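J.: pasting the structure only:
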């Protein structure tokens, strides 16, 4: 019995795309960014499957290298950078280089994001570089006419599975099959394999797909950031730091005009709810089963639903804490008002007795 044929020397053309996202503040004023001296901006070109109100602002800078094909500023306080590294080599060579390339472009993205951040810092509410970061990698291979998706998957399934896990060794059959089982494709020659940190695309019409990878990475960034903010807020609640309510807040009429911990918690809840809902509703793929399936796999692999569920649970705790704190303030105000009324009645009685 002859040994199975191994395809390791076949040359393929393609590109590796590195997606990075950084949270750099609360809000970014697009109008000021557009009119800032020394900055060149334009409307970001997005797929038709994205709603216009989420459209980010494209930053153009000669200080960034050619492989940095996109720098976008998002109004909710995020930067996203995309790098394209073309290749013409064997898939085994791509697999061997991938881990090193990721380390290299991690450093590039950090340096280039700092350049952009310095240019727009004055237009950001509560700027900070950086709160949270996220990344994703996509390996795109140009299809070969004589190799359809099924054949390609059979020949290179092991290399694909190892590549999306950034491994140089061959994975077990169980791991390989688990990764490849979620593979999808639209036409006969297409193949897309999506995993938690990377994806593999065997397709020559892939530009719209890249927008989904970039957006999902930004979405994951914001969910991780809000989860982190809520963790900090909950820690403050547990440690009793939110109980430091100024005395004026308890005063009837006067206290309602002051902004206290309850207002801060309520604003935090509203901000998080609005932005997460806005991100989730930015994609319009109703009636598009292929893109719906692709995005659903991305949501599952990046655990976006898990992050959202975690945020919802913590928001519920914050809401309960706000209610308890508000009830305490209302109770103290009522007691103060009752005491004030009793004092006034006592004074009135005392004045009446003195007159007699």
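T.: Received it, and whenever you're ready, just let me know what you need. These figures come from a predicted structure and were not determined experimentally.
J.: contacts, neighbours, all on C-alpha from now
T.: OK.
J.: Output the longest helix belonging to the protein.
T.: helix 304-355 (DSSP state H).
J.: where along the stretch 101-250 of the chain do the strands fall?
T.: For the stretch 101-250 of the chain, strands defined by DSSP state E, counting those that start in this stretch occupy the ranges 133-141, 191-194, 198-202.
J.: among the ones you listed, which is nearest residue 167?
T.: strand 198-202 (11.6 Å; CA to CA).
J.: Mind giving me the packing neighbours of that closest one?
T.: Judged by 3 or more CA pairs under 8 Å, 6 or more residues apart in numbering; DSSP states H and E, strand 198-202 is in contact with strand 133-141, helix 149-164, strand 191-194.
J.: what angle separates the second one from strand 133-141?
T.: Here the directions of helix 149-164 and strand 133-141 differ by 150 degrees (axes from the mean of the first three to the mean of the last three CA atoms, to 10 degrees).
J.: Enumerate the positions of helix 149-164 that are buried.
T.: 149, 152, 153, 155, 157, 158, 159, 160, 161, 162, 163, 164 (16 or more other CA atoms under 10 Å).
J.: another one to put next to it:
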């Protein structure tokens, strides 16, 4: 609750815990619901006109901040909607990192006292663009929608016509629950047609992206740690025998702490969203995870953790062996000293 109170005291803005709007809690729930903070609004230039973007952030308990800018439009042709979608990407997309880092710095400054082991470097980020349509000028079901509008143009961001194969690939990950809804996922964009104002699909896409960021962070962290670990092991082995056991024990404790911390937080990431009964959202969620290669990153982190665990076990065993050797030497020296003293007494 500390982050909530810090934000409410400092900013006075809206604070809430994110909840899925239409899915029963027993069917699909957040492990720990992210904290949602309102960041006010800003003006963005889309083409030759200014629009208002509502800004917000969700803070996940495993350490990810999901920043969002939402622009509402109405009474547009499909071509204008696609053009605005691309313009929004240019305004706040990958080339506008400073826009997001400024927002993140502000959030971090306010909630920093509530953070546990905050990362010094927050350079790992992912951007994702979602276009949501709630209604067309006439009722359309999902099958008719594909024929009436060029969804591939929205998802690709390309101005030129795509090949038939490219269009099939872009539209391959398509899901519908009711006849009049649709979601299509790609690596960096999604299209959602949802007349019932349901945001659950967008929420699970965000969770999958948050998990991607966190696993990328730990994969990079362990990539950097492994060479240092090997170097420290060699240095410890090169020490004099009397000091080696202490160095081995110290290094083993350090590796154990690292493994414990990473394991704890990756378990939080794995449990960020718990799916039990909602088959539709489960399919969207698992497809997003696979598309973002989250399982592959998770396996990579697990492999590197296994290497560190094995190294820890070997170091612990070697430290114990060195201590046993030292104890044996001490016992032999004591026996020899006792013999020498007995000789001198006689």
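T.: Perfect, I can see it now. These numbers were taken from a predicted model, which means no experiment stands behind them.
J.: Nearest to residue 13 of structure 1 among the helices and strands packed on strand 198-202 of structure 1 would be which one?
T.: strand 133-141 (6.0 Å).
J.: relative to strand 198-202, how tilted is that closest one?
T.: Going by the same axes, to 10 degrees, strand 133-141 of structure 1 makes 20 degrees with strand 198-202.
J.: what range in structure 2 matches strand 133-141 of structure 1?
T.: Here strand 133-141 of structure 1 aligns to structure 2 at residues 125-133, judged by TM-score structural alignment.
J.: Which positions in that stretch come out as buried?
T.: 125, 127, 128, 129, 130, 131, 132, 133.
J.: How about stretch 315-329 of structure 1?
T.: Under the neighbour-count criterion of 16+ other CA under 10 Å, stretch 315-329 of structure 1 has 315, 318, 319, 321, 322, 325, 326, 329 buried.
J.: Would you format those as a markdown table with distance to residue 296 of structure 1 included?
T.: Formatted as a markdown table, the buried residues of stretch 315-329 of structure 1 follow (distance: CA to CA, whole Å):
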| residue | distance to residue 296 of structure 1 |
| --- | --- |
| 315 | 24 |
| 318 | 29 |
| 319 | 30 |
| 321 | 34 |
| 322 | 34 |
| 325 | 39 |
| 326 | 40 |
| 329 | 45 |
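J.: any idea which of the residues you listed is closest to residue 184 of structure 1?
T.: residue 315 (35.5 Å).
J.: Translate the closest one into the numbering of structure 2.
T.: Per TM-score structural alignment, residue 315 of structure 1 is aligned with residue 305.
J.: and its match, how far is that from residue 315 of structure 2?
T.: According to CA to CA, to the nearest Å, residue 305 of structure 2 and residue 315 of structure 2 sit 15 Å apart.
J.: that older thread, out of the helices and strands packed on strand 198-202 of structure 1, which gets nearest to residue 43 of structure 1?
T.: The closest of these to residue 43 of structure 1 is strand 133-141. By CA to CA, the value is 22.9 Å.
J.: how close does that closest one sit to structure 2?
T.: Strand 133-141 of structure 1 differs from its equivalent in structure 2 by a mean of 1.2 Å after superposition (mean CA distance after the TM-score superposition for structure 1).
J.: so the helix or strand where residue 66 of structure 2 lies aligns onto which residues of structure 1?
T.: Under DSSP states H and E, the secondary-structure element containing residue 66 of structure 2 is strand 65-71. Aligning strand 65-71 of structure 2 against structure 1 (TM-score structural alignment) gives residues 79-85.
J.: The residue lying closest to residue 311 of structure 1 once chain neighbours are set aside: how many residues sit nearby?
T.: Leaving aside its chain neighbours, residue 311 of structure 1 sits nearest to residue 227 (5.6 Å; criterion: CA to CA, 6 or more residues apart in numbering). When neighbours are defined as other CA atoms under 10 Å, residue 227 of structure 1 has 21 of them.
J.: residue in structure 2 matching residue 227 of structure 1?
T.: With TM-score structural alignment as the criterion, residue 227 of structure 1 matches residue 219.
J.: Am I right that that match is in contact with residue 299?
T.: No: if you go by CA atoms under 8 Å, residue 219 of structure 2 and residue 299 don't touch, sitting 9.6 Å apart.
J.: which one of the buried residues of stretch 125-133 of structure 2 is nearest residue 259 of structure 2?
T.: Nearest to residue 259 of structure 2 out of those is residue 125 (CA to CA; 23.5 Å).
J.: since we're on the residue lying closest to residue 297 of structure 2 once chain neighbours are set aside, how many residues are nearby?
T.: Using CA to CA, 6+ apart and skipping residues adjacent in sequence, the residue nearest residue 297 of structure 2 is residue 215, 6.0 Å away. For residue 215 of structure 2, the tally of surrounding residues (other CA under 10 Å) stands at 25.
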